[in-house]
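Chemist: predicted structure and sequence below. I'll ask about it afterward.
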Amino acid sequence: MRFLARGLVGLILLAITVGAVGFGVWRLVDTLSVEETRRRPPVEERSYSVNVARLEPETVVPVTVVYGQIRSWRNLEVRASSEGRLVEVSQTFRDGEAVRAGDLLLKIDPADAQSGLLDAKAALADAEAQKAEAEEAIGAAEQELEAARKQLELRRSSLDRQRQLLDRGYATMVQVEQEELSLAAIEQSLGSRLQSIITARKKIERMELNVERARITLRDAERTLEDTELRAPFAGTLDQVDATLGRRVGTNDALAVLIDPTALEASFTLSTAEFSRFLDDAGRLIKAPVKVELDLGGRAITVTGHLDRAAARVAEGDAGRQLFATLEVGEATILRPGDFVTLRVEEPTLTNVARVPAAAVNAAGEMLLLDADQRLEEHKARILRRLGDEIVLADVPFGRSYVTERLPQLGAGLKVSPRGADAGSAPEGQDGQGRRPVAESGGGAQELVALDPARREALIAKVNSRPIPDERKAEILGILKGDSVPRSLIDRLENGGRGQRG
């Protein structure tokens, strides 16, 4: 019995000891958990720092930038109009030389042309002499005709008298017949005279034709003589010169090309979508202003002009339209046909639109806006133009703040800390002191505090001195460089991680 009692007492003491040890361990673990919980701050909602700006209505004149080539619409091929030997070549008849209208370029040996001119003058004089002779001949024929008519009247009167005398018995039938024969001979002679006059008049007409033909030949000879001197019909620049003193040239031989430097235009190609921007409501091409820029290394030459016309057809394989812009240049212009230039074509004005950075909008036209609680919401705008690093948008809520750089980690519903010139004035829910409520996981709110420069520099130095991951450090530094900083972050940095919640 005594053994059993002692064993039972031992078991009771062991149970009490184990219970005491377990209670002590539980208290120790509970105490450590409470201390760790008290030391660790509550988890806050993550907030991204973003740059924002305000959507303002603007009037934008978009500019289409394309590349093209200069060409001249007024070129002249200098060709020999007659055969002969080159006896004179002007000193200005060289590649790239500028000539004025009327300047003598070349002279062909005029000996043959002068001989032809003398022959033409002699032929004209002979034709005029023959014409004068025919005119004098018709005068004599008309006088003979008039005399024959008078003789005819006299013969008729004589025939009438003989018939009267025959009726009275004073004349014979033989006399009457002789008078009738004489009258018939006079009438026949009168017909011959008439025919001679008709022939003389026709001869005069032929002589007039010969005279006119001789005059034409004379003019051709004079023109041939003039063509022995090749002169510039307009002011321009010579190109492709091929003439040597003493060379024998034939008719229509190409000797040079004369280019008018004031008749320049730029040829370029636009896509179908770009081409449609320069059409009016009736589908006609507008005379849009154009600036043409020639890059000469350290210097750029700029001239103005306007759209003139579109090509008559679309070349095989092309997908757009070829356009031509007329340029406003003078004789002293440095532009030359063949120059590769940059063209800036002004499009029709766009009104009541917004111009934002290209990074603020994705390919579908979606952008991020800030609501009254500093949370992001997505809005889809209509993209009108892409102008380099900027995009022109329509259908946007003017007056709202938007994120200027759409980062991959940003999305609708996220809490952000806006930065920028419009960060403190756009959203609703912000008080007059520049403070905004920041949502916490515990359901409370914490204000943002404006820092003076000295305090800001001290906090930045503390962050740089601590072993923090680069990504987290960059995020904290971005927050500290903002206009306002959360009080909890300031407390953690200044109190070594033990800051109290404000």
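Modeler: Alright, I've got the coordinates. Residues are numbered from 1 along each chain as shown.
Chemist: when you work out contacts or count neighbours from here on, use the C-alpha atoms and nothing else.
Modeler: OK.
Chemist: enumerate every residue touching Lys481.
Modeler: Going by Cα atoms under 8 Å, 6 or more residues apart in numbering, Lys481 touches Arg456.
Chemist: can you do 10 Å?
Modeler: Residues near Lys481 by Cα atoms under 10 Å, 6 or more residues apart in numbering: Arg419, Leu451, Pro453, Arg456, Glu457, Ile460.
Chemist: can you give me the distance of the closest residue to Ala300 other than its chain neighbours to Gln195?
Modeler: For Ala300, ignoring the flanking residues on the chain, the nearest one in space by Cα to Cα, 6 or more residues apart in numbering is Leu294 at 5.5 Å. Separation of Leu294 from Gln195 (Cα to Cα, to the nearest Å): 82 Å.
Chemist: distance from the chain centre to stretch 337-347, please.
Modeler: 7 Å (Cα atoms, centre = their mean, to the nearest Å).
Chemist: and stretch 355-367, by the same measure?
Modeler: Counting by Cα atoms, centre = their mean, stretch 355-367 is centred 27 Å from the centre of its parent chain.
Chemist: quick one: end-to-end length of it, please.
Modeler: Note: stretch 355-367 ends 13 Å apart using Cα to Cα.
Chemist: dropping in the other structure now:
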Amino acid sequence: MRFLLRAIRFILPIVVLGGCIVVTWWLLSNPPVQEKKDIPPTLVRVEGTTLNKTTYELRVRSQGTVQPRTRSTLLPEVSGKIIEISPSFRPGGFFAAGDVLMRLDPVDYETAIVVTQAAEAQAEVVLAEEQARADQAVENWRAMGRTGTPSALVSRAPQLAKAKADVASAKAQVLKAERDLERTTIRAPYACQVLEQAVDLGQFVNSGTTLGRIFAVDYVEIRLPLPERESQYLKLPHAFRDQNNPAEPALPVFLKSVIAGKTVMWEGKIVRVEGALDEQTRQATAVAQVTDPYARRADGKPPLTIGAFVEAEIVGEPLEDVYIVPRAAVRAGNEIILIDRPQNTLRRMTVDPLVSNEKHIVVSANAKKAPKEGDVLCLTPIPFPADGARVLPTVDGQIEAGPVKDGQAEPKPSPAVGKKETT
């Protein structure tokens, strides 16, 4: 009995191991038949638009700060106490050319006029006396029977010349005193606005004392850096030494700024281009001019104040035969994706834009690397597009047919909701 149990313990594992080997061999020799199915490729649904030649109204964008065309510091030419000052002589006050800003005490200068006039009268008397002495000397010289021309000393010519010079000097002193009296009234040199007031009523000022600062208000200027690519399509009014070759006429420019939370527009013109490039950016700088920026507008538009930051759009020449490509459809390196029909496959293309902004780029239809008219532009961003990959496009709102299966085209899917707007 004990021998039988030992035999079973020895033989049983060998039998089990052999059975596993047989089953494994049978399974490997008779594998199950796998059913094969053709899985259709998964197509990405994209949106596209047909490219057509058009005309692009170029607007070159720039920005700058409003500056006065003239800024001046008021300095008196004479000394005196301020006895009168205009109520408008405060920061923000306006004056027309020739308006009185302030007056200095004129008493000393009125006195100086009286004194100089007396000196002039005295010089006139001396001149008359000296003229009489000279005439008498010539008559005495001739009474002595002499002929010819008397010498200068005999005719008292030096004394007469000195008397005439004294009269001229006295008259000049009168004129100077009158000018000094006139200078006690300080007037606006041009139509201006007060930027700063430095003195007030009762203050004594010397010649050269700063009275305040003003700036002209007939027009303002804005320096606008020009991007190199877009500026080639602008007819800029460059200045030339040749007077027979005048500069181009002024270009219209539209200025925009935000005042009190509202966007305000002004219209101006490009009047000149500065003669030197900016040393840091290597860009040319155009100067825009806005006439009468402080005039009251019928539409209630606020004035264009000094120091305001404005965005500018300069009207350029229209670009003919171009494609306008939305910025969202442009990949890094100015690469776009085209959809070749009827296969609906993708094709990548690198273009060279003429101009661009944050909304779109403009591509010449006549360039070597440019799409053909009628090509379909893919508007849907695709992370890793591959040339030849098939897609399911919706072109200008029309859904293309699906992939071909068993010799028949699949039915078109329902229209996509919320089609992306293009410009």
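Modeler: Alright, I've got the coordinates. Remember, it's a predicted structure, so these values are computed and weren't measured experimentally.
Chemist: circling back to that earlier point, between Leu294 and Gln195 of structure 1, point out the one with more neighbours.
Modeler: The neighbour comparison of Leu294 of structure 1 against Gln195 (other Cα atoms under 10 Å) goes to Leu294, with 18 against 14.
Chemist: let me know the helix or strand that the more buried one is in.
Modeler: strand 289-295 (DSSP states H and E).
Chemist: contact partners of the next helix or strand after that strand?
Modeler: Next in sequence after strand 289-295 of structure 1, counting helices and strands by DSSP H and E, comes strand 300-310. Under the criterion Cα under 10 Å, 6+ apart, residues 265-269, 275, 278, 284-295, 321-329, 333-335, 341-346 lie in contact with strand 300-310 of structure 1.
Chemist: what's the average distance of the following helix or strand past strand 300-310 of structure 1 to structure 2?
Modeler: Once strand 300-310 of structure 1 ends, the next helix or strand along the chain (criterion: DSSP H and E) is strand 321-327. Its aligned residues in structure 2 lie a mean 2.9 Å from strand 321-327 of structure 1 after superposition (mean Cα distance after the TM-score superposition for structure 1).
Chemist: tell me who's in contact with Leu11 of structure 1.
Modeler: Contacts of Leu11 of structure 1 (Cα under 10 Å, 6+ apart): Thr17.
Chemist: the same query, at a cut-off of 8 Å, please.
Modeler: Contacts of Leu11 of structure 1 by Cα under 8 Å, 6+ apart: none found.
Chemist: any idea what Leu304 of structure 2 aligns with in structure 1?
Modeler: In structure 1, Leu304 of structure 2 lines up with Leu335, judged by TM-score structural alignment.
Chemist: on the three-state scheme, that match is what?
Modeler: Of the three states, Leu335 of structure 1 takes coil under DSSP: H, G, I helix; E, B strand; the rest coil.
Chemist: look up how far Leu384 of structure 1 lies from it.
Modeler: Leu335 of structure 1 is 34 Å from Leu384 of structure 1, by Cα to Cα.
Chemist: list the buried ones in the longest helix belonging to structure 2?
Modeler: As assigned by DSSP state H, the longest helix anywhere in structure 2 is helix 107-143. Buried residues in helix 107-143 of structure 2, counted by 16 or more other Cα atoms under 10 Å: 109, 112-113, 115-117, 119-120, 123-124, 126-127, 130-131, 133-134, 137-138.
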